[in-house]
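S.K.: Have a look at this fold, sequence not included:
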């Protein structure tokens, strides 16, 4: 392309509104990519933490020792957070001595449900922005294109003899807005769908752990209650 028909040259020749649309789409793309890298790193870390915790939890070690080890950390997240919330509430209700085994389990499960909700909210952080960027960026680009083409035809109508060379730059700069809209939208949509699937899988893993851990605590609660009665 010649210097006049380069991307930067067409950007400078575009109307103020089309320039504003291009800058908005460029900023959206930059922010989207930043969130994509950040979410990818966070979800990879979450999956790694799940594997590490499950290895420790199902190794057959003492749950009290595991609870103390995890509670000593400065930051607890993921499946470990559910374990700490559930075990802490279970121990507190058992120590009170006034709650029935069913009440103990109900309180324990509620505590884990609250922790699960917080963890899922953290995993879904920034995903709404990607969904919004993926859905509206093409329309923003299309708006810039329509506006640019409209201006090009208005200018074309003011001359007596129209040539392709006169209208081509205006149409080209307008079409760039659509291209930028697609450039911002496509990665955002792909990333949103991929991350949503990963979050769903992690949420299922957390839910399965809650059920399994509840079953373990339920057996402990009833066995302890039976031993006390005897």
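M.R.: Structure received. Everything numeric here is computed off the predicted structure, so don't read it as measured data.

S.K.: going forward, measure contacts between C-alpha atoms and count neighbours the same way
M.R.: Fine.

S.K.: Give the other helices and strands that the top helix by length along the chain contacts.
M.R.: Counting residues, the longest helix found in the chain (DSSP state H) is helix 164-229. Contacts of helix 164-229 with other secondary structure elements, assessed using 3 or more C-alpha pairs under 8 Å, 6 or more residues apart in numbering; DSSP states H and E, are made with helix 7-13, helix 16-57, helix 79-96, helix 101-123, helix 127-157.

S.K.: hang on, isn't residue 116 packed against residue 204?
M.R.: No: taking C-alpha atoms under 8 Å as the contact criterion, residue 116 and residue 204 are not neighbours in contact, 10.4 Å apart.

S.K.: which one of these two has more residues nearby?
M.R.: Neighbour tally, residue 116 and residue 204, criterion other C-alpha atoms under 10 Å: the higher count belongs to residue 116, 22 against 12.

S.K.: which residue packs closest to the more buried one, ignoring adjacent ones?
M.R.: Of all residues beyond its chain neighbours, the one nearest residue 116 is residue 82 (6.4 Å), with distances taken as C-alpha to C-alpha, 6 or more residues apart in numbering.

S.K.: Put this next to the previous one:
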């Protein structure tokens, strides 16, 4: 920390406070800023993924329940399902067709294999929705403490400067304390959005996964009827 000359107006802008801070506090500030930027990038990306998943699932549900034959719906995908619901449906239909013999009979255990195939697809979609969220949880729980560490270190450095200058006037004390408190502010700035959006994204991901599981159960029921008829 650089000592501020007595009587000279102190610059309390964020850039000036950063430049006057000690190396340790600067490292802490940079880490917190990077964590905040990364958190917001993760938040925006996950929000976009969830919005796209809901949109694609809604579109597929309308086609699925439109009365169109499931085989025709599957054939129109041409092996490239677009959304999560389509991938789950495709996994079930792929296993359904693999379980059919050339004579039209079904290989025993087809129902259990279809259910497992859809469960695997659901787990993949769940992982896709929650990938990156542990980072938000880590930032939310650790950023305030990292910022507090920077503040404690900055205050220590400020008191060392005061002892060396042998001057306890407010003009000397205030800039050092302000520099130190910026680290705590940055820690809170990184942690608060991370905690809020982590809770929201996890809740929404669980809700979407539950909808996928409900669709898989309904689809499995439809196939079980056809298996019994066969």
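M.R.: Sure thing, it's come through. What you are looking at is a predicted structure, and each value in this text was computed from that prediction instead of being measured.

S.K.: about what we covered before: can you tell me how far the residue nearest to residue 116 of structure 1 is from residue 58 of structure 1?
M.R.: To residue 58 of structure 1, residue 82 of structure 1 is 15 Å away according to C-alpha to C-alpha, to the nearest Å.

S.K.: which one of those two has more residues nearby?
M.R.: The residue with more neighbours, out of residue 82 of structure 1 and residue 58 and counting by other C-alpha under 10 Å, is residue 82; that gives 27 against 8.

S.K.: re earlier: tell me who's in contact with the counterpart of the residue nearest to residue 116 of structure 1 in structure 2.
M.R.: Across the two structures, residue 82 of structure 1 finds its equivalent in residue 88 of structure 2, going by TM-score structural alignment. Residues near residue 88 of structure 2 by C-alpha atoms under 8 Å, 6 or more residues apart in numbering: 118, 121, 122, 212, 216.

S.K.: how big is the offset of stretch 199-214 of structure 2 relative to structure 1?
M.R.: Average distance, stretch 199-214 of structure 2 versus aligned residues of structure 1 after superposition (mean C-alpha distance after the TM-score superposition for structure 1): 0.6 Å.

S.K.: Would you check the span in structure 1 matched by that stretch?
M.R.: Stretch 199-214 of structure 2 corresponds to residues 193-208 in structure 1, going by TM-score structural alignment.

S.K.: what does stretch 24-31 of structure 2 give?
M.R.: The aligned range for stretch 24-31 of structure 2 in structure 1 is 17-24, by TM-score structural alignment.

S.K.: distance from that stretch to structure 2 after superposition?
M.R.: Between stretch 17-24 of structure 1 and the aligned residues of structure 2, the post-superposition mean distance stands at 0.5 Å (mean C-alpha distance after the TM-score superposition for structure 1).

S.K.: got the buried residues for that stretch?
M.R.: By neighbour count with 16 or more other C-alpha atoms under 10 Å, stretch 17-24 of structure 1 contains the buried residues 18, 19, 21, 22, 24.

S.K.: From residue 157 of structure 2, how far off is the residue of structure 2 most remote from its centre?
M.R.: Of all residues in structure 2, residue 166 has its C-alpha farthest from the mean position, at 49.8 Å, by C-alpha atoms, centre = their mean. Residue 166 of structure 2 sits at a distance of 14 Å from residue 157 of structure 2 (criterion: C-alpha to C-alpha).

S.K.: ok, now residue 213 of structure 2?
M.R.: 56 Å.

S.K.: The two: which is more packed in?
M.R.: Using other C-alpha under 10 Å as the criterion, residue 213 of structure 2 and residue 157 rank with residue 157 on top: 21 against 18.

S.K.: Mind telling me what the more buried one corresponds to in structure 1?
M.R.: Under the alignment (TM-score structural alignment), residue 157 of structure 2 pairs with residue 151 of structure 1.

S.K.: Give me the spatial nearest neighbour of that match, chain neighbours excluded.
M.R.: That would be residue 170: by C-alpha to C-alpha, 6+ apart, it lies 7.7 Å from residue 151 of structure 1.

S.K.: my guess is that neighbour meets residue 150, correct?
M.R.: No: with contacts counted by C-alpha under 8 Å, residue 170 of structure 1 stays clear of residue 150, the gap being 9.2 Å.

S.K.: So for these two, which residue has more residues nearby?
M.R.: Neighbour count, other C-alpha under 10 Å: between residue 170 of structure 1 and residue 150, residue 170 has more, with 23 against 15.

S.K.: how about the more buried one, what's its match in structure 2?
M.R.: With the correspondence set by TM-score structural alignment, residue 170 of structure 1 lines up against residue 176 in structure 2.
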